[in-house]
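1. Sequence plus the predicted model coming up.
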Amino acid sequence: MSPAEPDGEGTGIHCRLDELLEQRGMTLTELADRVGVSVVNLSVLKNDRARAIRYTTLTAICDVLECEVGELLVRSRT
């Protein structure tokens, strides 16, 4: 197994999309429309099931939410 492959227990990365959306009074559907990605893809990210994300998508999400990458994606400490 290479270091980049998950070990079956997740990546240890948590997406704070729910919290950021709530703080901004925005829905997942509104974010999807503004970013140009599907609600399904954002839901996968929001539920910590994403295995990858394009930098362009990450940048667009951060632009719309007016946040930094480190506010959106954090390491889980479980």
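-> Arrived safely. Predicted model, so just to flag it, every value in this text is computed and none were measured. Numbering: from 1, shown residues only.
2. use CA for all of it now, contacts and neighbours both
-> Noted.
3. which helices and strands sit right next to the longest helix along the chain?
-> Looking across the chain with DSSP state H, the single longest helix is helix 55-65. Packed against helix 55-65 by the contact rule (3 or more Cα pairs under 8 Å, 6 or more residues apart in numbering; DSSP states H and E) you find helix 17-24, helix 28-35, helix 69-72.
4. So for T59, which of those helices sits nearest?
-> With Cα to Cα as the criterion, T59 lies closest to helix 69-72 of the helices and strands packed on helix 55-65, at 7.9 Å.
5. ok, structure two:
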Amino acid sequence: MPIIINLDVMLAKRKMQSKELAEILNVTPANLSILKTGKARGIRFDSLEAICKALKCQPGDILEYVEEES
């Protein structure tokens, strides 16, 4: 998939653990893991907003487009 999720990078920059972010977002660590590993098929804008608010970042800090090679 050409969309890369850089959630681990932002968590490291903010010195926050996944478990802590999951608690802030009120989601299970398993659901957060699905997003972190790129296995999620989509993300709601309100969820993205909550992540950005918790990590004090922009959506572009979390999501990255990388063109696939043909």
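-> Done, it's in. Just so it is clear, the structure is predicted and the values come from calculations on it, not from any experiment.
6. TM-score for this pair?
-> Once superposed, chain against chain, the TM-score is 0.90 (TM-score structural alignment, normalised by the length of the second structure); 68 aligned residues with a Cα RMSD of 1.0 Å.
7. mean per-residue distance, the longest helix of the first structure to the second structure?
-> Mean deviation of helix 55-65 of the first structure from its aligned counterpart in the second structure after superposition (mean Cα distance after the TM-score superposition for the first structure): 0.5 Å.
8. Residue range in the second structure corresponding to that helix, please.
-> Under TM-score structural alignment, the counterpart of helix 55-65 of the first structure in the second structure spans residues 45-55.
9. Just the buried residues of that stretch, please?
-> Residues 50-52, 54-55 are the ones in stretch 45-55 of the second structure that count as buried (16 or more other Cα atoms under 10 Å).
10. corresponding residue for G25 of the first structure in the second structure?
-> Aligning on TM-score structural alignment places G25 of the first structure opposite K15 in the second structure.
11. Distance check, its match against E49 of the second structure.
-> 19 Å (Cα to Cα, to the nearest Å).
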